[in-house]
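*Asks:* Build me a model:
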Amino acid sequence: MALTLEYFYHHTQSKYQLCLLTPTANLDRLISWVHLVEDRSNCSFLRGNELIITTGMETAKPGELLPFVQQLADQHACGLVLNMGPYISSVPQEVNDWCLAHRFPLFAMPWEVHIADIMQDYCNEIISEKRTQDLRTEALEHALHMNISEKDIPVLEGFRGCFLLVSDQELSFPWYAHVRMGELFYYASVTLPSVPKEAHCGVSEPVSSPYSLPVQAKHAGRALTVSRIRSESLTHFRNIGLYNTVLAIDDPEVFAQAEKLLSPLTDPALRQTLRSWLEHDGSIQAVAQELFMHRNTVNFRIKRLRRIFALDTALQKTELLLAFYMEDVRRIMASDE
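*Replies:* Predicted coordinates for the structure are as follows:
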């Protein structure tokens, strides 16, 4: 369970009489802790993702509240709760406008609500969730190393229905469990992230049992490789096609044979045309559209290719397409060395 600002707000809105002053704010932010801050000089000690509460004793003095809010945002605080009372009787319009413009979560809470109560409630749940997360992380790590113990099973049962994701960059989204192994980040989640353009992520099919996790991790890893080949941010395992076959091959001799098969193809234009023709199952029209050329040009190139390769049977075509895919995989693997 991801302890986000949205989670706490919807579960405790009535209990603590919280009022969201910025309805368009991004509440999908993880909360790491809750702090009472009354002095701007203490903002530099924040580590990020903290929910801040202030009574305004010092922070609401004339000209102080807006710079305080801006500094909290710079320190990546996940939101601010204003304890309305003797120090803050109303929210300055400039503060409200800035928070709305920057989608910064701003809440109001009545003076009658005890700050100690909300802090204890939130922090206890954060600590409890951290312990649970540690158990999930340990169990997921054991599963990825194919070393599942009996005590891991009850924890891993909670992974049913989750996707397993593998990314080459750390992602920020509500995950169920998270492990870093080497340069890769593994996530179990029921939701899919918004992946930055510069990152690559592979997604498995939903986990059906704890013992399927190692297989799903392998599948997600293959999808990650294909996402890099295709320059996609996110690729599902179910969509990788023949790459699944290629990525299951670990014999260097097979890759050498594939390279030899394509070796007569020295003309880049012919190479591009053949690959497109194979991927489009021999459709001249589809090749012409993809490569932005006239059908006659495609037909001419295919005639030239038939003088180099046997292109009459499905087996011959599949061998050539596999060779192209193996070339892709070899290129990616070489870039990792």
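*Asks:* hey, let's count contacts and neighbours off CA atoms from now on
*Replies:* Will do.
*Asks:* Show me what the helix ranked longest in the chain packs onto, helices and strands only.
*Replies:* Longest helix in the chain by number of residues (criterion: DSSP state H): helix 115-144. In terms of contacts (3 or more CA pairs under 8 Å, 6 or more residues apart in numbering; DSSP states H and E), helix 115-144 is packed against strand 33-36, helix 152-156, strand 177-181, helix 213-229.
*Asks:* just checking, what packs against the second one?
*Replies:* The reference is to helix 152-156. With contacts taken as 3+ CA pairs under 8 Å, 6+ apart, helix 152-156 sits against helix 115-144.
*Asks:* Check which residues of the helix it packs on are buried.
*Replies:* 115, 118-119, 122-123, 126, 133, 135-144 (16 or more other CA atoms under 10 Å).
*Asks:* Could you pull out the strands in this structure for me?
*Replies:* Secondary structure of the chain (DSSP state E): strands located at 19-20, 33-36, 50-54, 79-84, 106-110, 163-167, 177-181, 184-189, 201-203, 234-236.
*Asks:* Tabulate these (a markdown table), appending mean neighbour count.
*Replies:* Shown next, in a markdown table, are the strands of the chain (neighbours: other CA atoms under 10 Å):
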| stretch | mean neighbour count |
| --- | --- |
| strand 19-20 | 16 |
| strand 33-36 | 18 |
| strand 50-54 | 22 |
| strand 79-84 | 23 |
| strand 106-110 | 20 |
| strand 163-167 | 28 |
| strand 177-181 | 18 |
| strand 184-189 | 23 |
| strand 201-203 | 29 |
| strand 234-236 | 23 |
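*Asks:* compare with the first, here's sequence two:
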Amino acid sequence: MAVLLGKLYSEIGPKYQLKLIAGKEGIFNLVDWVQIVENSNLIPFQRQNELVISTGVANHDEEGLISFCKQLYDRNISGLIINIGPYIKNISPRIIQYCNKVGFPLFVLPWEVRLVDIMHDMGRSILKREQIEDNLSEAVQNAIFSPKEQDVYKKILARNGFGEETRYCLIALALQAGMKEKIEYYINLVTGKLIENLNRVNASFILFTRDKHIYMVSANYSEGEIDLIKQSLQKLQKTYSKQFQLNAVFSPRNLPVESLSDYYKRLNAMLKLAVGKNREMTEYDEEVIYKLILAVGSQNEIKDFHKNTYGRLAEYDKANHTNCCELLKQYFKMNGSIQKLADLNFVHRNTINYQLRKIEKICNINLENWEDRLKIHLSIFMDDLL
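*Replies:* Below is the predicted model:
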């Protein structure tokens, strides 16, 4: 993980008389590392989210420096620190205007400052922050995947300010991309944007990826922060709608840490529903029937129940190229009205009766019996979760 540029500036800046002179809109950029770059030819070799320092030895005139800034910005560099001295004595209004326009942070640093010192302190700050975030991420993942090891993960959480009273919200995200080979790129893109946006409101969160899904655990949150997450996801979906489809499921609020493991499994099942029905945002608590199914049965129990009911019909359709599953769903949508079902399919009601009797035989049910109807209807809902 990276450190917020604004936090790095407030922590290290005063010691070295570092001053932000333009591009304050980019102060929420993330910084992975700090590099000295003097030659524009080296910019393509820099990674995004790096903070660049330059003395201007190779780009000291206005045209060269503004071209340098543009190339850094296009490379998604987090910001530029210019070492004011013999090569660059001042920054022209034109360069300041450009950086303000695009939100590219531009800093100036006195020539007397030893670059090795400020780079050392910034690097140490980045590594320290990464260590804290790695520890928190490991603790949360232990709570999810090794819930019995409470003594281990609770100590780490408490050490970082997340005590027994802390409450959590778990969010699961899935990306569906036409170009499968770019899914990792899109996952990194989404995680980066989410981190940047949440840092703007000083939200406490832990983010990790697993099985090509993104998971976010928000701690001591406000509903405003949850709304911000939703807005960020909606904006990303709108911006990149041609590249990928984004689906998100939000857990109930105020979860104790001991509940994260159970809700991780439930949200994964609900995520399949969201992807299958192409729902951008799904609130777990609003899906009453689905959450009841997930609450009363384990995944294996749900699979066994489904296999012996609606699953039989799905297998029959697959083997015989029929459409019995869709007809049964229509039957429930029409509240069991044979005439409405016949009208919908442009067939005689006797044809519908014949097909329903066949369905009853395959599934070993009687649609006139309310318990059998409930059983098969629940199994249809389960199908969305498997």
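*Asks:* thinking again about what came up before, hey, which of the helices and strands packed on helix 115-144 of the first structure is tucked in deepest?
*Replies:* Scoring those by mean neighbour count under mean count of other CA atoms under 10 Å gives helix 213-229 as the most buried, with a mean of 24.
*Asks:* Mean distance of it to its aligned residues in the second structure, please.
*Replies:* Helix 213-229 of the first structure, aligned to the second structure and superposed, deviates on average by 2.5 Å (mean CA distance after the TM-score superposition for the first structure).
*Asks:* In space, what's closest to residue 195 of the first structure - neighbours in sequence excluded?
*Replies:* Among residues not flanking residue 195 of the first structure along the chain, residue 233 sits closest, at 5.9 Å (CA to CA, 6 or more residues apart in numbering).
*Asks:* distance of the residue mapped onto the one you found from the second structure from residue 249 of the second structure?
*Replies:* Alignment note: residue 233 of the first structure maps to residue 280 in the second structure; criterion TM-score structural alignment. Using CA to CA, to the nearest Å, one obtains 8 Å as the distance from residue 280 of the second structure to residue 249 of the second structure.
*Asks:* and if you look at residue 60 of the second structure?
*Replies:* 51 Å.
*Asks:* Same check on residue 272 of the second structure?
*Replies:* Distance, residue 272 of the second structure to residue 249 of the second structure, using CA to CA: 10 Å.
*Asks:* And residue 52 of the second structure, by the same measure?
*Replies:* Per CA to CA, residue 52 of the second structure is found 38 Å from residue 249 of the second structure.
*Asks:* cool, residue 146 of the second structure as well?
*Replies:* As judged by CA to CA, residue 146 of the second structure and residue 249 of the second structure stand 22 Å apart.
*Asks:* now residue 204 of the second structure
*Replies:* From residue 204 of the second structure across to residue 249 of the second structure, the span is 19 Å (CA to CA).
*Asks:* Ok, residue 107 of the second structure next?
*Replies:* In terms of CA to CA, residue 107 of the second structure sits 40 Å off from residue 249 of the second structure.
*Asks:* ok, now residue 309 of the second structure?
*Replies:* Using CA to CA, residue 309 of the second structure is found at 27 Å from residue 249 of the second structure.
*Asks:* Same question for residue 111 of the second structure.
*Replies:* Between residue 111 of the second structure and residue 249 of the second structure the computed distance is 51 Å (CA to CA).
*Asks:* what does residue 255 of the second structure give?
*Replies:* Using CA to CA, residue 255 of the second structure is found at 15 Å from residue 249 of the second structure.
*Asks:* Equivalent analysis for residue 144 of the second structure, please.
*Replies:* In this view, residue 144 of the second structure and residue 249 of the second structure are 17 Å apart by CA to CA.
*Asks:* Same check on residue 256 of the second structure?
*Replies:* To residue 249 of the second structure, residue 256 of the second structure is 18 Å away according to CA to CA.
*Asks:* contacting residues around the aligned partner of residue 121 of the second structure in the first structure?
*Replies:* Aligned against the first structure by TM-score structural alignment, residue 121 of the second structure finds its counterpart in residue 121. Taking CA atoms under 8 Å, 6 or more residues apart in numbering, we find residue 121 of the first structure in contact with no residue.
*Asks:* Mind listing the shared neighbours of residue 280 and residue 249 of the second structure?
*Replies:* Common contacts of residue 280 of the second structure and residue 249 (CA under 8 Å, 6+ apart): residue 274.
*Asks:* can you count the residues close to residue 147 of the first structure?
*Replies:* By other CA atoms under 10 Å, the residues close to residue 147 of the first structure number 13.
*Asks:* same question, residue 295 of the second structure
*Replies:* As a burial measure, residue 295 of the second structure scores 12 neighbours (other CA under 10 Å).
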